[in-house]
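K.L.:
quick one, fold the following:
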Amino acid sequence: MSTTAFSADFFWQEGAWRIGDAPLAVAGRRFDVATGAAERAGRFVLPGMPNLHSHAFQRAMAGLAERRGPGEDSFWTWRETMYAFAEAIDPDDLKAIATQLYVEMVKAGYTQVCEFHYLHHGPRGVPYADPAAMSLALIEAAKEAGIGLTLLPVLYMTGGFDGRPLTERQQRFRHDVGGFVSLLERLAPMQDDMFTLGIALHSLRAVPEDAMRALLATGIARGLPVHIHIAEQIGEVQDCLAVRGARPVEWLLDHADVDPRWTLVHATHLTAHETDRLAKSGAVAGLCPTTEANLGDGLFPLAAFIDAGGTFGIGSDSHISVSPVEELRWLEYGQRLLTRHRNVAARRPEESVGTALWQRALHGGARAAGVDVGRLSPGARADLLVLDDRSPLLAAREEADVLDSFLFAGNTPLVRDVMVGGQWRVRDFAHAAETSAAQAYRVVVERLAAA
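P.N.:
Predicted coordinates for the structure are as follows:
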């Protein structure tokens, strides 16, 4: 196995810029100890950011749900638009859409994606000849784009807390526990340095308690990352209280062994007690600020969660934006609008907001993905970003100001080069697959628009 060493003026290591007097080596797909001559990578080198929540097919409908309906629009009216769009997508379509999305992610600085995948079957729930066809389309898309994939097949069984059956539009998502375990068993042997398997419970309203317990007790589920949508909407909280007698996060913490392998996606509507309990559980809060804003979800209690020792990461969810910069920027800006104070994510005097957000999201995203990424250290997968030190946005910036300028100085892309798993995927802002991916994507969305 050949080893290549890279030098830089500064490497982001252990939550701070370190003077790059010791080169960074890559052996195969992982970082190693450097020896010998080094190739210069750039001035500022960061770990790649994990994207902990994605519904890839929704990238193709971004911008198509922004026209007002006859009444008050909400998450629930948006959901009907999404269901109608999802009905037409087949495995080839999904591969083309996901490849385009994943290329965009890599160019933006995401090097790992957690794909919360519930579009399993054909229209009206008719299984494909290969029940894993849609999962395999996502795996192939990730390979083409060169992004690490944590695939999270979703268990989806009921249409509400009261156990109502799924609607016709939801039949494509349906599994019983046995069929779901069979899918996991089909996918598990395919895992490698770039593909990791996890499991997702769609939500408490979609997975009955006995099914949740049965799945988590299976051998294949043991040790895998577990993700769940939870407490995203006030209506969900009210329904959970009415049927289960507790708020969603409260109920989950009381009825499951929630620990650091869990990611609670959104967790928007929390009491102070739930916030403290969630933080102390070690679970990751999966925050998706641009989607949460687009859907009118609400704002997560970030300051209280950080102060309680909580761990969070970021995701692009419905992909109305594909940028870790924008997710982190709006995570902070939402808190400023809510509290009417500045620099909310920085909890200590003199702490940099950019530093606090980036490092916390690296740590939480890596935990949610179940992969050793997010750090420039021997043994970790060799994912890195090189910032464009030629950009005027970084002019006259010392290292202490670089992350704040990266996140808060404008919208000009600053991720110049991207390595994923020891291979350069983006060089001088260009991805080798971007032209072919865009062409295939265009064909698919034009056909879907005409259908």
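
K.L.:
for the rest of this, base every contact and every neighbour count on C-alpha atoms.
P.N.:
Will do.

K.L.:
where exactly do the helices run in the stretch 1-150 of the chain?
P.N.:
75-86, 91-108, 133-145 (DSSP state H, counting those that start in this stretch).

K.L.:
any idea how far the residue positioned nearest the centre of the chain is from residue 315?
P.N.:
The residue lying closest to the centre of the chain (CA atoms, centre = their mean) is residue 52, at 2.3 Å. Per CA to CA, to the nearest Å, residue 52 is found 5 Å from residue 315.

K.L.:
another for comparison:
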Amino acid sequence: MKVFARRAALESGWASDVRLTVAQGRIAGIDTGVAPQSGDIRVDTLLPALSNLHSHSFQRAMAGMTEYRQKGRENFWTWRALMYRFLDHLTPEQIRAIASLAFMEMQLTGFAAVGEFHYLHHAAGGTAYDDPAELSARIMQAAQETGIGLTHLPVLYTYGDVGERPLNGGQLRFGHTLDAFSRLVARCNDMIRDMPADTQVGIAPHSLRATSPADLAEVVARHPDGPVHMHIAEQRKEVEDVSAVLGARPVEWLLEHHSVGPRWCLIHATHMTEGETDRLAQTGAVVGLCPVTEANLGDGVFNGRSFLDAGGRFGVGTDSNINISVSEELRMMEYAQRLFHQQRNVLATENGSTGQGLYLAAARGGAQALSRDCGALADGNWADLLAIDSTAPALCALRDEQILDGFVFAGDRRLITDVWCAGRHQVQAGRHVAQDQILSQYRAAMTGLMAKLD
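P.N.:
Below is the predicted model of the structure:
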């Protein structure tokens, strides 16, 4: 397959008249300053597509259901209570249909791969399925149906809260012992043999709330390779509870007790001291930021400027999937910093484009977090490609170095014409190749689910 672009954002900078060769899902050659040839797929502006490093796909079906106020109760924890009620009714087939919709929407808005932080393992009440990976299999089916690149992250969730409190209510669908979790991961690794070659499996010890210190040490030791993802320091209450039980703040405790490094991705890390921020940046781990969800839940503002000044790496995820959008995640990330610091272009490199800096850094960070060969248009990388139309009104007056500013701050999915996921051309002319089928299945699943919730 050959893709010809009028311009492309290469590792060396912007180039004109670029022709990419794609073979076996990977970029196998890049020529610049050439003419298109017969049979080439022609696009306007070609970018490395981002990886969505943090998703709970089933929560896509809850979008818009929690935007009301209860006096004295409106916070993350009341949102979580509704999520647990929601879990009482979800079936495996509904989970697959919802995941397919979420994955399709990710592609339509510019993501070529996803890290699915998957903690839904059992039937309602905690009853085990005959196949312990029944619901992981549904996530993989959704990835195959949509063609998105998948790093599957089964979650170890053993306790109901910090201090090894028992699971209760909706949490019973999440629970695993260490041995059961290891069997689940092994089963997932078996299943990906039938998946596309870019599919991977990592692990996700949920948080310091849902694991014990001993279990966290053991699960990391049992799985010495591949990505390790973990929620940390998202909410002030979490920081207070962990400090009270473990004697240290969450990030502080983790850095003292584990060799956190480049295979780790710490999700949110919203509430850190300056010292924690600097220390985390030095580890080479990726911080997984989900600015739209963090804003929706009222989490707080990440210490972004200090983290980037210290050389920290980040990527973005869609978490609760309330509004799936590459541009919106990056825009919210910068705008939160502007509101907090009361300045403009807070996260820009010195004398650099804010949008371009954010986009390309998120591409690199997301690739690292998912242990995926992507994040740049370079020989040997997976062909995770995003094409946008620079003749659209939001971009037509911009110079090359301003194109990503336009996409991030003035753009949306209407600018996107094509997306390839490891060479799979899933979005064409702004439409997903399986869009009608996926929408029909989702609507049927939601009709059945809402009949039970009402």
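
K.L.:
report the TM-score for the pair.
P.N.:
The TM-score (TM-score structural alignment, normalised by the length of the first structure) is 0.96; 444 aligned residues with a CA RMSD of 1.4 Å.

K.L.:
tell me which of the helices of the stretch 1-150 of the first structure sits most buried.
P.N.:
Comparing these by mean neighbour count (mean count of other CA atoms under 10 Å), helix 91-108 ranks first with a mean of 26.

K.L.:
please name every helix or strand in contact with that one.
P.N.:
helix 133-145, strand 415-420, strand 423-427, strand 430-431, helix 434-450 (3 or more CA pairs under 8 Å, 6 or more residues apart in numbering; DSSP states H and E).

K.L.:
joint contacts of residue 52 and residue 315 of the first structure?
P.N.:
residue 286 (CA atoms under 8 Å, 6 or more residues apart in numbering).

K.L.:
who touches the longest strand anywhere in the first structure?
P.N.:
The longest strand of the first structure (DSSP state E) is strand 3-13. Outside strand 3-13 of the first structure, the residues that touch it by CA under 8 Å, 6+ apart are 17-28, 34-47, 375-377, 399.

K.L.:
so which of the helices and strands packed on helix 91-108 of the first structure comes closest to residue 321 of the first structure?
P.N.:
Of all these, strand 415-420 sits nearest to residue 321 of the first structure, with 15.9 Å by CA to CA.

K.L.:
which residue lies farthest from the center of the first structure?
P.N.:
Largest centre distance within the first structure, by CA atoms, centre = their mean: residue 36, 36.7 Å.

K.L.:
how much space separates the residue lying closest to that residue once chain neighbours are set aside from residue 346 of the first structure?
P.N.:
Among residues not flanking residue 36 of the first structure along the chain, residue 5 sits closest, at 7.6 Å (CA to CA, 6 or more residues apart in numbering). Distance of residue 5 of the first structure to residue 346 of the first structure, given as CA to CA: 34 Å.

K.L.:
so which of these two has more stuff around it?
P.N.:
Neighbour count, other CA atoms under 10 Å: between residue 5 of the first structure and residue 346, residue 5 has more, with 21 against 18.

K.L.:
give me the aligned partner of that one over in the second structure.
P.N.:
Under the alignment (TM-score structural alignment), residue 5 of the first structure pairs with residue 2 of the second structure.

K.L.:
kindly report the same for residue 213 of the first structure.
P.N.:
By TM-score structural alignment, residue 213 of the first structure lines up with residue 217 in the second structure.
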